[in-house]
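[1] model this:
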Amino acid sequence: MYFDGSAFGNPGEADIGGVFRRRDGNISWVFSGPNGVASSTKAEILAALTGIRLARDGYSNFTIKGDSANGINWLAEPDSGPWSLAHYLTEVRDIPSTLNVHLGWISRELNTVVDGLAKAGVHRDYLFSDNSFPEDVEQRKRH
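    From the prediction side, this is the model:
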């Protein structure tokens, strides 16, 4: 699962996005949506948390990748991260205890599809979650 969060302002209007890929690289599920007002750091953690919540009902073994090195480190290391995110980080860390989860960092340049999903989320009134891209993101992928 690849995730990304962004905020327009810091803090500002925040949004999240994510993509689940099969081992062959094909996309099996996407999500994109608004996340209220948050810092970019909080948006990253909430994107990871949303993806894990979606994954726990259908996946037992998966990799989580994000382009925030701090976010990945905080998810991996107990008792790390800002105190203001402790509640979210604890939930993220507790969910994988029932799953086989691996964490990894990915460069921003390789995470552009998910970045597009996150940025499109600010224009939604709901969390989009489906096995295909929303039309607004699909059109951007073609250009």
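[2] all contacts plus neighbour counts: C-alpha atoms, from now on.
    Will do.
[3] Can you give me the buried ones in the longest helix along the chain?
    When the chain is parsed with DSSP state H, its longest helix is helix 40-55. Within helix 40-55, the residues that count as buried by 16 or more other Cα atoms under 10 Å are 40-52, 54-55.
[4] just stretch 85-92 next, same as before
    88, 89, 92.
[5] To compare with the earlier structure, here is another sequence to fold:
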Amino acid sequence: MKVNFDGSSFGNPGPAGIGGLCHNSFRTSLWAFSGPLGVCDSSEAEVRAAYEGIKHLDRGVLDISYVEGDSLNVIRWLRGSAKPPWRFWSLFDEINDIVGGSSIAFQHVRKSANGEEDCFAREGVVREELEFFDFHPP
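    Prediction:
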């Protein structure tokens, strides 16, 4: 199982949204999220998208192996190989509380491999609130 996340900001700073998708090893979608952030920069949008995806790892699936995103900085911060800017420390403290001791791997993916998540993030900019979508495979 894996969760992919993405943040979108139209301007830096500008109107922003987040999105993400959880799917199994067969690429069957299990759940997704999309929502607005208001006005922020692209780094904050990416961090908040990662946080939202990680926060909902227990949404019906307990064996998440990977968290993937197309922001190399955010992936490095999640791995602990680089220190996040101080303005994100409280979010990373919460993330560490959630994933502490687990074997989740944080992986960078190319933007072209994060297309669906990018759509959810862009759509999130204009949503009224954070929305979740549960998919029930046949």
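[6] can you map out the strands along the first structure?
    With DSSP state E as the criterion, the first structure has strands at 2-9, 12-21, 27-38, 61-66, 100-105, 128-130.
[7] quick one: which of these is nearest residue 115 of the first structure?
    strand 2-9 (5.8 Å; Cα to Cα).
[8] so where in the second structure does that closest one end up aligned?
    Mapped onto the second structure using TM-score structural alignment, strand 2-9 of the first structure spans residues 4-11.
[9] how about the matching stretch: buried residues?
    Result for stretch 4-11 of the second structure [16+ other Cα under 10 Å]: buried residues 4, 5, 6, 7, 8, 9.
[10] Just to check, the fourth one is in contact with residue 15?
    No: proximity of residue 7 of the second structure to residue 15 does not meet the contact threshold set by Cα atoms under 8 Å, at 10.9 Å.
[11] and stretch 16-26 of the second structure, how far out from the chain's middle?
    On the basis of Cα atoms, centre = their mean, to the nearest Å, stretch 16-26 of the second structure sits 7 Å off its chain's mean C-alpha point.
[12] buried residues in it?
    16, 17, 18, 19, 20, 21, 22, 23.
[13] And the contacts of that stretch?
    Residues from elsewhere that reach stretch 16-26 of the second structure (Cα atoms under 8 Å, 6 or more residues apart in numbering): 1-10, 29-42, 45-46, 48-49, 53, 116-126.
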